[in-house]
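Colleague: The following block contains a protein sequence and its predicted model.
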Amino acid sequence: MTDAGPGDKHKAEPPDAETRLADLARDWITLWQSELAAMAQDREWREAWTGLMTLWAGAATAAIGAAEAMSRHEPHRRPRADGTPRPPPAAAAPDAGGDAVERLHRRIAELEARLAALERDGGPGGP
């Protein structure tokens, strides 16, 4: 144990990293709150920001319109890097269910015809 002389001052322990980080975050938030409050009061800044957002909205609308227009057309096929043309796209797969769908359509038409005849004749057990 050492004796502290009359000239020795009590040295406070430095704050830990977590405390320093919390203080830094609090100061940073306070700084930005004051900056944002000042910008909100500035008429020229509001006008510039409104103009920028209007410009951005117009650009976004134009980009969406261009994307929709491009999606309606077949994609452009660029040649390969060596200049040779690309092969044509592969043919679509055959419709394996085409015959079954056609049979279902015929059967539905037959059933609708029978139903119409039953309704016309009064049906079984009718008047």
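Modeller: Yes, it's here.
Colleague: Please count neighbours and contacts with C-alpha atoms only from this point.
Modeller: OK.
Colleague: Mind giving me the packing neighbours of the top helix by length along the chain?
Modeller: For the chain, the helix with the greatest residue count under DSSP state H is helix 43-71. Under the contact criterion of 3 or more Cα pairs under 8 Å, 6 or more residues apart in numbering; DSSP states H and E, helix 43-71 touches helix 17-41.
Colleague: and here's the other structure:
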Amino acid sequence: MNQPTGSNPTAGLNPSTATDSLKTNLGEAGSHLKSAASAAGVAVKGAAGAAGDELRLGRANVKSELADSALAGLAAAESGSAAAREQMDALMDKSRDLVDSAAELIRERPLASFGVAFAAGWVIAKLARSGDK
């Protein structure tokens, strides 16, 4: 029963020995799969824990940035209010200067000022009447 090398390797083995070998190998493969599944479970739990920690940290960072944003917005609103007051004061100063200039012009040339005022009134009255039609 000598068979050439390279033919069926289990041909010379006892059938019960091949079956036992198959069972042993399958058992070992099953044991490795079980260990791999356990390791994967541990890895997933670890990843979930790390993700939860990162989520909590991220949430805290978002809250902090939103609070800082709100404070900066309030500061900008206060600055805007002060800037609006400054602009209003500047506008009021310019309007006072304009009124003073107009008063000075009226004092210097009362007849011309009356004529301009009369003409402006007449134009405004014409425009108002044409808008009624």
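Modeller: Sure thing, it's come through. The structure displayed is predicted, hence computed values, not measured ones.
Colleague: quick one: TM-score?
Modeller: Once superposed, chain against chain, the TM-score is 0.33 (TM-score structural alignment, normalised by the length of structure 1); 62 aligned residues with a Cα RMSD of 4.5 Å.
Colleague: Following the chain onward from the longest helix of structure 1, which element is next?
Modeller: helix 98-121 (DSSP states H and E).
Colleague: list the buried ones in that following helix?
Modeller: Across helix 98-121 of structure 1, burial judged by 16 or more other Cα atoms under 10 Å covers no residue at all.
Colleague: just checking, what packs against that helix?
Modeller: Partner elements for helix 98-121 of structure 1 (3+ Cα pairs under 8 Å, 6+ apart): none found.
Colleague: if we can go back for a sec, tell me what angle the longest helix of structure 1 forms with helix 17-41.
Modeller: Note on geometry: by axes from the mean of the first three to the mean of the last three Cα atoms, to 10 degrees, helix 43-71 of structure 1 and helix 17-41 are set 90 degrees apart in direction.
Colleague: Residue 59 of structure 2 and residue 51 of structure 2: what is the separation?
Modeller: 12 Å (Cα to Cα, to the nearest Å).
Colleague: Same check on residue 110 of structure 2?
Modeller: 84 Å.
Colleague: Likewise for residue 70 of structure 2?
Modeller: As for residue 70 of structure 2, its distance to residue 51 of structure 2 is 28 Å (criterion: Cα to Cα).
Colleague: cool, residue 99 of structure 2 as well?
Modeller: 70 Å.
Colleague: name the element residue 16 of structure 2 belongs to?
Modeller: Per DSSP H and E, residue 16 of structure 2 falls inside helix 15-108.
Colleague: Counting by contacts, list what the helix or strand that that helix is followed by packs against.
Modeller: Helices and strands here follow DSSP H and E; after helix 15-108 of structure 2, the next one along the chain is helix 110-132. For helix 110-132 of structure 2, the packing partners by 3+ Cα pairs under 8 Å, 6+ apart come out as helix 15-108.
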